[in-house]
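Peer 1: Return a 3D structure for these sequence lines:
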Amino acid sequence: METRYNLKSPAVKRLMKEAAELKDPTDHYHAQPLEDNLFEWHFTVRGPPDSDFDGGVYHGRIVLPPEYPMKPPSIILLTANGRFEVGKKICLSISGHHPETWQPSWSIRTALLAIIGFMPTKGEGAIGSLDYTPEERRALAKKSQDFCCEGCGSAMKDVLLPLKSGSDLSQADQEAKELARQISFKYGVQNSSAASFHQPTQPVAKNTSMSPRQRRAQQQSQRRSSTSPDGIQGRQPRDTHTDHGGSAVLIVILTLALAALIFRRIYLANEYIFDFEL
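Peer 2: Model prediction:
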């Protein structure tokens, strides 16, 4: 596979490094690229204990962009589970649906732990999420062990190591829960900030230390700077009828003045002619 890719590419170097690190399966997750495509991985995760997915083994695809790790992967579940829709890119703050929350320091292992940690959480209408009943999810968890992937040929009962009891499993489960909590928190903070940005501005409290004259000046300034509903700053609409009436009066006055001037000129001219004849 190495000869097919540009070994100087940051994405290729990163993926080959991660493939080496994830080569050996564990008792709770495993992932490897396809033999003919370094940018498509198949993964298997064990359902988190003490949840509706306990005992389930779930298989899926991770499709990575050429810009990885600067851009996030897309995650697709192939095993029916009742939490994520099968065959559809799921919406997580660590997936391609939310590049704004992705961090290049995250990895495929991070994505696997995030899937485990997010499985018991509520879908809340996210893209690719499902809200099956606990009974349905437990039935699917039991059935998932018989799933076999047609793409990579993996059988779920043979992919992961036997489940261990003790600190190793507890540590992995706690890591997945903590990762899901941190990612959800970061994403929630970002959304709340965006929401607060669109909230209307609250009125400013009155300053009781201002004198009455200062308050009147401030109110007049606010009225002048206020805007109309269409966004045009605050001039009141002029009364067109008043404007038209004033223009008519002005025209009449100017006409009379001009007529008086002409009449005076004619009168003076006639008086001059009369004096000359005498």
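
Peer 1: contacts, neighbours, all on C-alpha from now
Peer 2: OK.

Peer 1: in the stretch 51-200 of the chain, which spans are helices?
Peer 2: Here the stretch 51-200 of the chain has its helices, by DSSP state H, counting those that start in this stretch, at 108-118, 134-144, 156-159, 167-197.

Peer 1: most packed of the ones you listed?
Peer 2: Mean neighbour counts were taken over the helices of the stretch 51-200 of the chain using mean count of other C-alpha atoms under 10 Å, and the top value, a mean of 22, falls to helix 108-118.

Peer 1: sorry, back to before: how about the helices of the stretch 51-200 of the chain in TSV, adding distance to residue 25?
Peer 2: Output for those, formatted as TSV (distance: least, C-alpha to C-alpha, whole Å):
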stretch	distance to residue 25
helix 108-118	12
helix 134-144	18
helix 156-159	7
helix 167-197	14
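
Peer 1: Also this sequence, please, to line up against the first:
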Amino acid sequence: MATDMCRRRLQREYVTLSKSPLPGITSLPDPDNILSWHFLLRIPSPPYTNGVYWGQLKFPNTYPLKPPSVIVHTPSGRFKPSRRLCLSMSDYHPETWNPMWSVGTVLLGLQTFWSSPDETLGSIATSNQARNRLANESMSWNCRDKKFKSMFENEYDTFIEEGGIVMVEDCKVVGKDNRSFIFWGLGVGFIFFAAFCRMIVAKIF
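Peer 2: Down below sits the predicted model:
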């Protein structure tokens, strides 16, 4: 449970970021838990240019006296998905944390570090080709997750309305272009089922 100091600080930061968004960064607290923030990062340098990377900041109830943990969920080829990252502004290094830093500071630091060749605990080495492929698939991957859809409903709706395709776990495709096909398939199936039932009844009687 957040302390009053922590809650007030995070509320102020949310207001600040809402009024003055940072380039390539969207962040907002979970409505059910102000200590858990979700963010979207866009990285301006290749091979990540087309990517939309979803992650979380998990704050201790003593924030801003102690730093948050930093997690990136979206597969990127840069970091291990859904693992805490070892950064100078994360909970791996409380000794280097500055209470004057903020949500925006942490995310700008992550955005900058992302583009660098530096490695850390939680980073991985993959080819630029693989990273580019994952960037192109990133929004589709994000949209499979219920939490992402609830936190970033506008981004999800825009993605679908623009013809984005979401590959769900059983490899069925869900998107704007094929919703009518799904309903058509259900209708045809019902017609064949009804015809089958009528044939059975005719044979019996």
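
Peer 1: Tell me how the two chains score on TM-score.
Peer 2: Between these two chains, after superposing, the TM-score reads 0.68 (TM-score structural alignment, normalised by the length of structure 2); 153 aligned residues with a C-alpha RMSD of 2.3 Å.

Peer 1: mind checking which of the helices of the stretch 51-200 of structure 1 is nearest residue 70 of structure 1?
Peer 2: When these are compared by C-alpha to C-alpha, helix 108-118 sits nearest residue 70 of structure 1, at 12.9 Å.

Peer 1: Just tell me the aligned range of the closest one in structure 2.
Peer 2: Following TM-score structural alignment, the aligned partner range for helix 108-118 of structure 1 in structure 2 is 103-113.

Peer 1: with structure 1 superposed, average distance for that stretch?
Peer 2: Here the mean offset of stretch 103-113 of structure 2 against structure 1 after fitting is 0.8 Å, by mean C-alpha distance after the TM-score superposition for structure 1.

Peer 1: Name all residues that make contact with residue 41 of structure 2.
Peer 2: 24, 25, 26, 52, 53, 54, 111 (C-alpha atoms under 8 Å, 6 or more residues apart in numbering).

Peer 1: Also residue 34 of structure 1?
Peer 2: 40, 41, 42, 152.

Peer 1: same thing with residue 24 of structure 2?
Peer 2: If you count contacts by C-alpha under 8 Å, 6+ apart, then residue 24 of structure 2 has 40, 41, 42, 43, 44 around it.

Peer 1: which one in structure 1 is aligned with it?
Peer 2: Using TM-score structural alignment, residue 24 of structure 2 pairs with residue 28 in structure 1.

Peer 1: for structure 2, which strand is longest?
Peer 2: For structure 2, the strand with the greatest residue count under DSSP state E is strand 33-41.

Peer 1: tell me which residues in that strand are buried?
Peer 2: 34, 35, 36, 37, 38, 39, 40, 41 (16 or more other C-alpha atoms under 10 Å).

Peer 1: so that strand corresponds to what in structure 1?
Peer 2: Residue span in structure 1 matched to strand 33-41 of structure 2, by TM-score structural alignment: 37-45.

Peer 1: Residue 252 of structure 1 in helix, strand or coil?
Peer 2: Using DSSP: H, G, I helix; E, B strand; the rest coil, the secondary structure recorded for residue 252 of structure 1 is helix.

Peer 1: what ranges do the strands span in structure 2?
Peer 2: Using DSSP E, the strands of structure 2 run over 25-30, 33-41, 53-58, 69-72, 83-84, 165-167, 173-175.

Peer 1: Distance from the chain centre to stretch 109-119 of structure 1, please.
Peer 2: Chain-centre distance of stretch 109-119 of structure 1: 21 Å, with C-alpha atoms, centre = their mean, to the nearest Å.

Peer 1: Which position in structure 2 pairs with residue 134 of structure 1?
Peer 2: By TM-score structural alignment, residue 134 of structure 1 lines up with residue 128.

Peer 1: residue contacts, the nearest residue to that match once chain neighbours are set aside?
Peer 2: Distances taken as C-alpha to C-alpha, 6 or more residues apart in numbering put residue 47 closest to residue 128 of structure 2, at 5.9 Å, once the chain neighbours are dropped. By C-alpha under 8 Å, 6+ apart, the contact list for residue 47 of structure 2 reads 128, 129, 131, 132, 135.

Peer 1: returning to that earlier point: how far does the match of helix 108-118 of structure 1 sit from its chain's centre?
Peer 2: Centre-to-centre, stretch 103-113 of structure 2 and its host chain are 16 Å apart (C-alpha atoms, centre = their mean).

Peer 1: same thing with stretch 139-159 of structure 2?
Peer 2: How far stretch 139-159 of structure 2 lies from its chain's middle: 7 Å, per C-alpha atoms, centre = their mean.

Peer 1: how close does the alignment partner in structure 1 of residue 83 of structure 2 sit to residue 262 of structure 1?
Peer 2: Aligned by TM-score structural alignment, residue 83 of structure 2 pairs with residue 88 of structure 1. Separation of residue 88 of structure 1 from residue 262 of structure 1 (C-alpha to C-alpha, to the nearest Å): 92 Å.

Peer 1: who's more crowded, those two?
Peer 2: Set side by side, residue 88 of structure 1 and residue 262 show more neighbours around residue 88, with 15 against 11, by other C-alpha atoms under 10 Å.
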